[in-house]
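Trainee: sharing a sequence plus its predicted fold:
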Amino acid sequence: MNFRYTFTLEMVQDLMDIEAARQTVRLTVLPPQLAEELRRQARVRSTHYTTRIEGNRLTLAEAEEAVLEGRRFPGRERDVREVQNTYRALQQVETWAERQTPVTEDLIRRLHALIERGPCAKATPYRDGQNVIREASTGALVYLPPESADVPGLMRDLVAWISRAEGEVLPTPVVAGLAHYQFVTIHPFYDGNGRTARALATLLLYRRGYDLGRFTSLEEIYAQDLDAYYGALQTHPHHNTYEGRAEADLTGWLVYFLRSMAAIFRRVAVEVQAQAAEPRAPEPSALRQLDRRARIVLGLFTHQETLTNNDVAAALGLSPRAARDLTAGWVAESWLEIADPARKSRRYRLSAEYRRFVSALSAE
């Protein structure tokens, strides 16, 4: 698999800006709970904007309520499921990145299943027929992807290329941008290709340390100007993949991708520095002992006074039984208390020390 592109001066400058922002964030120390809250906010924004690109009707505030509080919106059940599945999928992306899980075809098919059907779904098979991308308002043909018989071979080639590229000197943002482009070009599934392509790019960035503390939402900048996003992906005038798209010059797409990434990275670096400069209430000493999952749940208490096991399960992408085991352990560690002992709808609240800390954090 050979991609055609040329490194331009703009691309080189954007790569330099990305590295500078990484260094700024790496050297800036934030209180752990604040850092976890910023990660939660970024994950919610990524969830909202990547689904909004595909037509999801929930607002950012509604998406946050759906994924963190399990709120339902009558008449928009599909939109709610979509953001809930996407949020859990992005949590899984973070886990795979932390574990350095290799990018394989099976992982990509599992990622798609998480996004489209939720945590209990089996890995999605590749499409066995043709799908067509049309302009929503006019029905005009926009893109005709490869025939289904060619999809398995193209996906094998893409995964093999990612493996080789990660071991070479090619900058990671370029690898992520090219993988994003090639995935949507192949369009290996009937639906959910855009969301999966963006999640795959995020995974590739996170695996190689380009997570910027996981405070970023690249999808946000795409959604702000969809014409620019889709225009950059249109690298060839012909709608048929066999009529020149495979040999298209991808410089324009990479210019767009790196420009967008650099803009988000610069913005986050400035925000992190500003947050670090603000005076903060001292953290309880025990707070530093909480692991990542406990910090995510602690962050939920900035929006509500009590939680159920179902709330914890939704926030962490766990089964209700696993959530019950976690909350029982946290009660034993004395940072959670049982607010309502009802067996089926048991609710938890923070202990007094943690309530004081979260109240101070919410007031800032």
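Mentor: Sure thing, it's come through.

Trainee: hey, let's count contacts and neighbours off CA atoms from now on
Mentor: Noted.

Trainee: in the longest helix along the chain, what counts as buried?
Mentor: For the chain, the helix with the greatest residue count under DSSP state H is helix 251-277. By neighbour count on 16 or more other Cα atoms under 10 Å, the buried set for helix 251-277 is 251-266, 268-269, 272-273, 275.

Trainee: check it against this one:
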Amino acid sequence: MRAFDFKTEYNKLLTPEVVAYLTQIHEYKGQQNLFIEAKADALSELLEVAKIQSTEASNRIEGIITTDDRLKKIVRDKTMPKTRSEKEIAGYRDVLATIHESHDYIPPKPSIILQLHRDLYKYSGKSIGGCFKNSDNVIAEELPDGQQIVRFEPVPAWETPEAITALCSAFEAAMQDAELDPLLLIPIFILDFLCIHPFNDGNGRMSRLLTLLLLYRSGYIVGKYISIEKLISDTKETYYEALQQSSYNWHEGTNDYAPFVTYMLGVLVAAYRDFESRIELLTTKGLSKPDRVREIIKNHLGKITKSEIMAKCPDISQITVQRALADLIKSGEILKIGGGRYTSYTWNRERE
């Protein structure tokens, strides 16, 4: 069976690019913690939006979808799931809530991973929930002509329980070493988890839930307020490329973790930057929702679309954004560029 040597792999990763990412994230973490302590009330809206976006994005990556209205009702526990997809979405919602509320009491052990997987499928009626795979699986890519290409062959089913136990033990030992930064250990663990591919189904969603769990346990809680799953979904092609590059020669123990680790650190930096920009809008005293739309456009260099505006302030409805845009065009403060789905807006700097 393949060995898991976190310290050796860790030392290979300390490139200038990775160290720069680590420095940025540590600084952001300190700033965020100070803000959370001082402005907890202002973050409730971000928390609610992130839950919805995380649940939607992580399931959408796997082709599990429902309507926006049904999704919001399911995440807010206002309705019972009806379809197979909705049942899996409800399971994700519950596991995400468990991690949000109790991460300090959920150590990454095989029995815990199985319990989380069981809860992921508790509405679906599937017997696979909470059980390691009972047959070998492959990671395949389907080509436009319908042909499938095997990209990776994970650990065989008979070896999976032992592999997960060894991985969790090695990770726990590495986390005890004060010289090793959890920000590098966590994506190494996640890549190994994905290469083991321990379940018949749900490996991708479990990997993203475990990412959040391990980040939260190390004090990096930005994922509560900015959806890390959405950032991954929005860069899905790059995610899969990094995963493929880092899994090459994994069984031989000669794979390069750098592409996947660097990608995940970049996602984390993007989440902290997004948090910072949204906090500025949320905490400006006396700023109405139309005024927040105005500030977004004013502080954005170049063109910005309506969907980009809504992504920056997801608590503002589409109707409110449209009304604010119409008023700003009428007053001459912004300029409308193009038409139809290619419409964008820019601040009218000639008036300044």
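Mentor: Arrived safely, thanks for sending. Worth saying up front: this structure is predicted, and the values here are computed from it rather than measured.

Trainee: the corresponding residue of structure 2 for V12 of structure 1: neighbouring residues, count only.
Mentor: Correspondence of V12 of structure 1 to structure 2, assessed by TM-score structural alignment: V19. By the criterion of other Cα atoms under 10 Å, V19 of structure 2 has 12 neighbours.

Trainee: distance between the helix or strand encompassing V19 of structure 2 and the chain's centre?
Mentor: Assigned by DSSP states H and E, V19 of structure 2 belongs to helix 16-38. How far helix 16-38 of structure 2 lies from its chain's middle: 17 Å, per Cα atoms, centre = their mean, to the nearest Å.

Trainee: tell me which helix or strand comes right after it.
Mentor: Using DSSP H and E, the helix or strand that follows helix 16-38 of structure 2 towards the C-terminus is helix 44-61.

Trainee: can you tell me what part of structure 1 stretch 326-333 of structure 2 aligns to?
Mentor: Using TM-score structural alignment, stretch 326-333 of structure 2 corresponds to no residues of structure 1.

Trainee: and the gap between the match of V12 of structure 1 and E48 of structure 2?
Mentor: Distance, V19 of structure 2 to E48 of structure 2, using Cα to Cα, to the nearest Å: 33 Å.

Trainee: could you do F152 of structure 2 as well?
Mentor: 37 Å.

Trainee: do I164 of structure 2 as well
Mentor: Relative to E48 of structure 2, I164 of structure 2 is positioned 33 Å away (criterion: Cα to Cα).

Trainee: of these two, who's got more company?
Mentor: Using other Cα under 10 Å, the more surrounded residue of I164 of structure 2 and E48 is I164, with 20 against 17.

Trainee: spatially nearest residue to the equivalent of the more buried one over in structure 1, not counting backbone neighbours?
Mentor: Aligned by TM-score structural alignment, I164 of structure 2 pairs with M155 of structure 1. Leaving out its chain neighbours, the residue that sits closest to M155 of structure 1 by Cα to Cα, 6 or more residues apart in numbering is E105, at 7.0 Å.

Trainee: that neighbour - how many residues pack around it?
Mentor: So E105 of structure 1, with other Cα under 10 Å, has 16 neighbours.

Trainee: spit out the contact partners of the closest residue to T165 of structure 2 other than its chain neighbours.
Mentor: Spatial nearest neighbour of T165 of structure 2, excluding adjacent residues (Cα to Cα, 6+ apart): P110 at 6.0 Å. P110 of structure 2 makes contact with 161, 164-165, 168 under the criterion Cα atoms under 8 Å, 6 or more residues apart in numbering.

Trainee: need the counterpart of P110 of structure 2 in structure 1.
Mentor: Taking TM-score structural alignment, the alignment pairs P110 of structure 2 with E105 from structure 1.

Trainee: how close does its match get to P74 of structure 1?
Mentor: According to Cα to Cα, E105 of structure 1 stands 36 Å off from P74 of structure 1.

Trainee: does L180 of structure 2 touch A173 like I think?
Mentor: No - taking contacts as Cα atoms under 8 Å, L180 of structure 2 lies outside contact range of A173: 10.6 Å.

Trainee: quick one, which of the two is more surrounded?
Mentor: When L180 of structure 2 and A173 are compared for neighbours, L180 comes out ahead with 15 against 11, by other Cα under 10 Å.

Trainee: that's a strand at that one, yeah?
Mentor: No - applying DSSP: H, G, I helix; E, B strand; the rest coil, one finds L180 of structure 2 to be coil, outside a strand.

Trainee: what's the match for it in structure 1?
Mentor: Match for L180 of structure 2 (TM-score structural alignment): L170.

Trainee: distance check, that match against R208 of structure 1.
Mentor: Note on L170 of structure 1: its distance to R208 of structure 1, by Cα to Cα, is 12 Å.

Trainee: what do you get for R43 of structure 1?
Mentor: Taking Cα to Cα as the measure, R43 of structure 1 falls 18 Å from R208 of structure 1.

Trainee: who's more crowded, those two?
Mentor: Neighbours of R43 of structure 1 and R208, each counted by other Cα under 10 Å, are more numerous for R43; the result is 22 against 15.

Trainee: quick one on the thing from earlier: report the angle between the longest helix of structure 1 and helix 9-26.
Mentor: With axes from the mean of the first three to the mean of the last three Cα atoms, to 10 degrees applied, the angle from helix 251-277 of structure 1 to helix 9-26 works out at 20 degrees.

Trainee: same for helix 251-277 of structure 1, what does it pack against?
Mentor: helix 9-26, helix 172-186, helix 218-224, helix 226-233 (3 or more Cα pairs under 8 Å, 6 or more residues apart in numbering; DSSP states H and E).

Trainee: which part of structure 2 lines up with it?
Mentor: Against structure 2, helix 251-277 of structure 1 falls on residues 258-284 (TM-score structural alignment).

Trainee: contacts only, for the residue nearest to the spatial centre of structure 1.
Mentor: The structure's structure 1 has its C-alpha centroid closest to L90; by Cα atoms, centre = their mean the separation is 4.2 Å. By Cα under 8 Å, 6+ apart, L90 of structure 1 lies in contact with 43, 47, 199.

Trainee: and G130 of structure 2, by the same measure?
Mentor: Per Cα under 8 Å, 6+ apart, neighbours of G130 of structure 2: 114-119.
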